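[1] this one's structure only:
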C-alpha cells in the first residue's frame, strides 16, 4: 500500500521515547474505520517522536498496510507465551497502547510486571459491551417482540471485563462523546481516566468536492462485511428499503461496497433490481464522491461511523438512523436525514420512512447542497486532527509528569490490577505449560 495514497508522511524521529502498540488486528485503513483510526494514532505518536513497535497475535489480512514504510517495526507475537516477556524486557517501552480491551486482558499483566512505569493506554474503538448488548436486544425483540434495549442490558460479562480494563489503564481513548457520558454516568469511571478521541482528519488539506449534484448518479452503502451491524444494514436494504426506493426511482442503482464480502453477500447482487454488490473498493473516497446519497440504515452498533465521516468528506449527504449519527454531530446540525429507530416503531414503517427520505434527498437538489455544506462544517468543528492531537499530547504529558499520583487516585484500578495480575497470570502460565506438553 502506497503511504502517499494514505495521506501519511513519515516523520523523522524527534526523541527516543518508545511506544509498543498491541494490535487486535493488523491495520487495514482501507477496510474499516478502526484501521484508519489506528493509523491516525500511529501517526500522532510518530509526530511526538516515538519509536514505535506494532505487535499483534492476529493473522495478516490481505488488505494490511506495510507499517515499516512509516518506520514502524512489525512484530508477530503469541498468546500465552513467555516470549512476549522477552519482547517487553528488550523494548522497555515508555508507553503501551492496547488495541481494544481483549488485548489488555491478555497482555496487561505482563506489561505491569515487566514495565511497571510504562503509561498504559486503552483504545476502545467502540464500547464492545454497548454494541453487543444492543445487538442482542435487537435480535431478541425481532424474534420474540421482547422488551427493547435498556441500560440494564449492559450489566453483562463483556461489560464487566471491558470496564475493568478501562480502570486498569492510565488513560482510555473513547471515540464517541455519547460513550464518554455513558462511562462516567452509568459506570462511574472517573473523568481523568478518559479522553474523547474521535476521528482525526487532515482538515487543513480538505477541499470541497468538484463533482456536482447533477453529475452524481447512484446511492451507496459501504462497510466491512465482517462487522455485524454493516451486514444487517445490507440485508435490511435488500429485503425492505431498496424495493421501496426502486418503486419511486425505477432506474436508480445502489452500489454496495465493503471488504471481505462473504458468498451470502455476493449472492444478493442483482443488476435487474439495481442492487449491485461491488465488494472491496480500492479507493473508497473515489466511489463515495461519485455517489449522490449515502445510505446507512444501522439498527444496532456503537462508536462512530467511518462511512458517514467519509461521506461528509466527499460531499455526499446521507440518510441514516439515530444510532448511525450517535456520537458524531456533537450538537451540530446533521448533514442529511435521520430516521428515529425505536422498538416502539414497526420496522416496516421505519423502512418506509427511510425510503421516503432517501428518495427526497436524491431528488431535491436544494436540500442536497445544503446538507453537503453542513457536512463540511461538521467535520471542521468536530474532527480536526490538529486540535484533537494537541489536547491528547497535553493529557499524556500531564499523566507522565504525575503518574504516581494519577494511579494513586485510581484505587479501584489498583485493586483490579492486583487481582487481575494474580488470576490472569496463573491462568496464562498454566495454558503455556500445557501447550509445551502437546
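    Received it, and whenever you're ready, just let me know what you need. Owing to the predicted nature of the structure, the values given are computational and were not obtained by experimental measurement.

[2] can we go C-alpha only for contacts and neighbour counts from here?
    Noted.

[3] Okay, now stretch 317-335: how far is its last residue from its first?
    End-to-end distance for stretch 317-335: 6 Å, by Cα to Cα, to the nearest Å.

[4] gap between it and the chain center?
    With Cα atoms, centre = their mean, to the nearest Å as the basis, stretch 317-335 stands 16 Å off its chain's centre.

[5] Just confirm residue 337 is within a strand.
    Yes: under DSSP: H, G, I helix; E, B strand; the rest coil, residue 337 sits within a strand.

[6] so how many other residues sit close to it?
    By other Cα atoms under 10 Å, the residues close to residue 337 number 19.

[7] can you count the residues close to the nearest residue to it once chain neighbours are set aside?
    Excluding its sequence neighbours, the residue lying closest to residue 337 (Cα to Cα, 6 or more residues apart in numbering) is residue 319, at 4.7 Å. By the criterion of other Cα under 10 Å, residue 319 has 24 neighbours.

[8] next, the one to line up against it:
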C-alpha cells in the first residue's frame, strides 16, 4: 500500500479552540487549507485535550496526545513518515524539531509563529517600564530562541506585514525564510453585508478576548478605569458587555450592573454576540500579531475603536472601520460619536468589509501558499544549502537537546525501575 503524496504532521502547542482565541482560528484556517489540498493530516500535542477544542476526528484529522522527552514520538514519526511538519509556535520546534530531523530529515519544516512571541513579551515589559520595546527585545533570551527557531525551519509563517518588516529590517533575516500569511477569510458579498443586523437592530458596546492573553486583560482594565466612565458620562444608559474565555476572579470583580459594565465571560458563539453589538472597543496597549477580535468585528459589520497597536498589520493603507486613537479622552469621544451617528457607523461598516475583501481574501492567499509549498518541496535542497546559519543552529541545538532529552528519559526509566523494586 503506497503512502499518500502529502502527509502533514502538526505539532500543536495547545488543542485548537477557534471560539476562544485568534490563535485557535488561525490554526483552524491552516488545517482547512491543508485538507483542501488533499493532505493526510495528523495533529498532536503534549497539552491535555480541551472540551472547547474543535472536533478533529469529525474533520478527518487523526490526533494523539504525545509525551515530551520520550522516544514514543520517534516511533510516531517513523509510522507517519510526514513530508511536511508544522510547528505551532517556536516552543514546539525547540522540543521536537531535532527529533523530526533525526527521523524524517527530508520533511519540510514549517514554523507557524502565530505572532512574534518575543515582540509581544518585550512590548509588555516595555509598557510597564515606559521604555521602547527595542531596548528590550534585542537582548532578551526569548528573542534569541525564537529567531533561532526561524532559522532552523525551512519556512516561517508570519501573520503580520509589520512583523515581516521587523524581521527583515531589524534582524536582517533573509526574506526567503519568511512567508507572509495573514488570516485566510471568505470575502463578504453585498448580499451577506445586507443580511447583517443594521444600526437600528443593534445595542451596546462590546469587548471580547481570551483572558489568558495579558493584552486583553490590560485592555479591559483600561476600559473599566479610564475610558468607560467617560463614555457613560455622555451615554448614561449605555452598556459595555465584556466577553472572553477563561476569565479569572479579578475579571469577574469588574462586573458592575449600576455602571453598565457587564462581564459575561465566555461567549457561546463569538460571531453571534459581535453581530448584536453596535460598537467594539479594543484599547490594546501592547501585543503582537493580528488582533482577531478586530478582524471578526469587520466580518460581523461591527465598527470598532482601537489603538495604533490594536490596528497594527490589519488595514494597511485602507480606512479603518471606525477610529484608531491612543488617548483615553479621544478614544471615549470617538466611541460615542460612532455609537450615535448612524451615517458614520454605516461608513465604518463598509470600510471594514473593504479591508476583509482586499487584505484577507482566502482564495488569493491559499493559492499563493500552495504554490510556495510546491516550490519548496521541489527545491528544498537548494533552500537548505543557502541557509548555513540554520544548519549551524541545528547542529548545536541537536546536540544539547539530544543529551538533555536522553538524560530525562533515562531518569524516568530509573524512577519506574526503583518503583518496582
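    Structure's in. What do you need? Small disclaimer: the values here were computed from a predicted structure and weren't measured.

[9] give me every residue that touches the corresponding residue of the second structure for the residue nearest to residue 337 of the first structure.
    Structural correspondence for residue 319 of the first structure with respect to the second structure (TM-score structural alignment): residue 305. The contact partners of residue 305 of the second structure, by Cα atoms under 8 Å, 6 or more residues apart in numbering, come to 279, 280, 281, 282, 283, 322, 323, 324, 325, 331, 334, 335.

[10] I'd like those laid out as CSV, including distance to residue 183 of the second structure.
    Converted to CSV, the contacts of residue 305 of the second structure look like this (distance: Cα to Cα, whole Å):
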residue, distance to residue 183 of the second structure
279, 22
280, 19
281, 21
282, 19
283, 21
322, 20
323, 22
324, 21
325, 24
331, 27
334, 27
335, 26
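
[11] Just among these, which is most surrounded?
    Within these, most neighbours by other Cα under 10 Å means residue 283, with 30 neighbours.

[12] which one in the first structure is aligned with it?
    Match for residue 283 of the second structure (TM-score structural alignment): residue 297.

[13] Also residue 237 of the second structure?
    Alignment note (TM-score structural alignment): residue 237 of the second structure maps to residue 251 of the first structure.

[14] can you give me the strands for the stretch 251-400 of the first structure?
    Here the stretch 251-400 of the first structure has its strands, by DSSP state E, counting those that start in this stretch, at 254-257, 275-279, 291-296, 318-321, 336-339.

[15] tell me which strands and helices the longest helix anywhere in the second structure is in contact with?
    Secondary structure of the second structure read by DSSP state H shows that its longest helix is helix 388-420. Here helix 388-420 of the second structure is seen to pack against helix 90-103, helix 141-152 when contacts are counted using 3 or more Cα pairs under 8 Å, 6 or more residues apart in numbering; DSSP states H and E.

[16] Could you report the distance from the match of residue 319 of the first structure to residue 114 of the second structure?
    Using Cα to Cα, residue 305 of the second structure is found at 23 Å from residue 114 of the second structure.

[17] do residue 120 of the second structure as well
    Distance of residue 120 of the second structure to residue 114 of the second structure, computed by Cα to Cα: 11 Å.

[18] Equivalent analysis for residue 236 of the second structure, please.
    Residue 236 of the second structure is 39 Å from residue 114 of the second structure, by Cα to Cα.

[19] ok, now residue 131 of the second structure?
    Distance from residue 131 of the second structure to residue 114 of the second structure, by Cα to Cα: 25 Å.

[20] neighbour count winner among these two?
    Applying other Cα under 10 Å to residue 131 of the second structure and residue 114 shows that residue 114 carries more neighbours, namely 24 against 12.

[21] and the more buried one, what pairs with it in the first structure?
    Under the alignment (TM-score structural alignment), residue 114 of the second structure pairs with residue 125 in the first structure.

[22] That match and residue 36 touch, don't they?
    No: under the criterion of Cα atoms under 8 Å, residue 125 of the first structure is not in contact with residue 36, lying 10.6 Å apart.

[23] quick one: secondary structure of residue 9 of the second structure?
    strand.

[24] Quick one: residues contacting it.
    41, 42, 43, 44, 80, 82, 84, 85, 86.
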